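> from the sequence below, what's the structure:
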Amino acid sequence: MRARLLFPTVMAATALTLAGCGTQDNTASNGPAASASPTTSGTSTAEQDSVGTSAVPEALRFTGTTVDGRPFDAATLAGKPTVLWFWAPWCPTCKAQGPETAKVAAQYQGKAHVIGVAGLDKRQAMQDFVKDTGVGSFPNLSDEAGEIWKKFEITQQSFYVVLDKDGKAVFTGSLPAGDGLADKLSPLVG
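From the prediction side, this is the model:
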């Protein structure tokens, strides 16, 4: 009988102890993209500080692979506004957004980043989409497992997330044919 009473007490104490082991960012969120969940990299705090990741906003703490198989680390985007364009290869709306998104990427090259995040299909279909729509001038990530989509709480294709230079989401939503994307990015580049 005594063991039954002691077990819940020990479990509660253990849970309280473990809850203090992690850190949590309690800053206000501005839509799904601003509340992106943290990812872990397996490196110590000292290692992170030595490579400057402590200055990387939480929104840009993810890695991936481009549709052509190259590794990608979003930490390299820190310090400049960033557009994340979530698309699917079979989506006609996404295909219509391709030309305007590529135009904005070229217009703001060196001042802001544009990154495509492909999902909901296989890599070959993603590669074909990039080739067919002419969006190969900027990185497009193959997110077959949907990890980046989950991080930003994206539930539909054809969705933009615009982050300011500090990684704060200033716009999340769809832009038919990409119209208005330059208007969203322009005030962020100064």
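
> contacts and neighbour counts: CA atoms only from here.
Will do.

> for T76, give its distance to V117.
16 Å (CA to CA, to the nearest Å).

> which of the two has more neighbours?
V117 (27 against 13; other CA atoms under 10 Å).

> tell me the contacts of the more buried one?
L84, W85, F86, W87, N140, L141, S142, D143, I148, W149 (CA atoms under 8 Å, 6 or more residues apart in numbering).

> would you map the strands across this structure?
63-65, 71-73, 82-87, 113-118, 140-142, 159-163, 169-173 (DSSP state E).

> tell me what the second one is packed against?
For strand 71-73, the contact count by 3 or more CA pairs under 8 Å, 6 or more residues apart in numbering; DSSP states H and E identifies strand 63-65 as packing neighbours.

> what about the nearest residue to K80 once chain neighbours are set aside, neighbour count?
Nearest non-adjacent residue to K80, counting by CA to CA, 6 or more residues apart in numbering: K165, 4.2 Å away. If you count neighbours by other CA under 10 Å, K165 ends up with 18.

> another sequence for comparison is provided below:
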Amino acid sequence: MRRSTIIGLAAAAMLTLAACGSGETTSSSATTSTSTAPTAAASSDAPQGEAEAVSVPKQLQFTSKTTAGATFEGASLAGKPAVVWFWAPWCHICKGEAPRVRDAAKSSGVSFLGVAALDDVEPMKGFVEEFDLDFPNLADTKAAVWARFGVTSQPSYAFISADGDVDVVAGALSASELDSRIAKIAG
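Okay, the predicted model is just below:
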């Protein structure tokens, strides 16, 4: 077997063993400073046709497919506050969190991205439809995006500030905890 296949299988096995999150909320204090080359990204405040260079954190340097089959560039989240929610379609805790994540995405004014793993695309699509998640949700069937963020269980979150600091939090968050962390990155 090729080395990348073995590594991928090992990562998938590790994630499968993680099962459905423990319910504990722990911050990994994984605030990372970005040492990546700037990438041009259009600012929503800039006049049309002007682009402003933003630094893209290494965690956002990926291309993946959404549950609907569209291509998603992680770098599109750079330069603005964003929440990345890691979930699995069979996870009961994730099902309990889905309505509050959906509501926060609609009301917060920050970008949201869901990253589903540990299952096939069809159950992921069903979860997105069941909970009316109208923000992009990736079908991370090989858990490659999970690995970029160091996520080993679901639910987990990554809170990304506009300047590229990334804080990964493992475990479920109450509505007030989620709102507080969003307010912190929204500045």
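
> could I get the TM-score for this pair?
Once superposed, the chains reach a TM-score of 0.70 (TM-score structural alignment, normalised by the length of the second structure), with 150 aligned residues with a CA RMSD of 2.7 Å.

> returning to that earlier point: now, among the contacts of V117 of the first structure, which is nearest to D49 of the first structure?
D49 of the first structure lies nearest to I148 out of those, by CA to CA, at 23.6 Å.

> residue in the second structure paired with the closest one?
Using TM-score structural alignment, the partner of I148 of the first structure in the second structure is V145.

> what separation do you get for that match and G187 of the second structure?
On the measure of CA to CA, V145 of the second structure and G187 of the second structure end up 26 Å apart.

> pick out whichever of these two has more residues nearby.
A count of neighbours by other CA under 10 Å puts V145 above the other of V145 of the second structure and G187, at 24 against 8.

> one step back: now the contacts of V117 of the first structure in CSV, with distance to V10 of the first structure?
Listed next are the contacts of V117 of the first structure as CSV, based on distance: CA to CA, whole Å:
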residue, distance to V10 of the first structure
L84, 45
W85, 47
F86, 45
W87, 48
N140, 49
L141, 45
S142, 45
D143, 41
I148, 37
W149, 38
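
> how far does the lengthiest helix in the first structure sit from the chain's center?
If you go by DSSP state H, the first structure has its longest helix at helix 2-19. How far helix 2-19 of the first structure lies from its chain's middle: 38 Å, per CA atoms, centre = their mean, to the nearest Å.

> may I see the buried residues of stretch 159-175 of the second structure?
159-173 (16 or more other CA atoms under 10 Å).

> which residue is nearest the middle of the second structure?
V84 (2.5 Å; CA atoms, centre = their mean).

> burial count for K80 of the second structure?
18.

> wait, doesn't G134 of the first structure sit right on E100?
No. Taking contacts as CA atoms under 8 Å, G134 of the first structure lies outside contact range of E100: 10.3 Å.

> neighbour-wise, which of those two wins?
Legend: neighbour count by other CA under 10 Å for G134 of the first structure and E100, higher for E100 (19 against 16).

> ok, the more buried one - contacts?
E100 of the first structure touches A177, G178, D179, L181, counting by CA under 8 Å, 6+ apart.

> how about C94 of the first structure, nearest residue that isn't a chain neighbour?
Using CA to CA, 6+ apart, the closest residue to C94 of the first structure is S158 (5.2 Å).

> aligned partner of that neighbour in the second structure?
In the second structure, S158 of the first structure lands on P155 (TM-score structural alignment).
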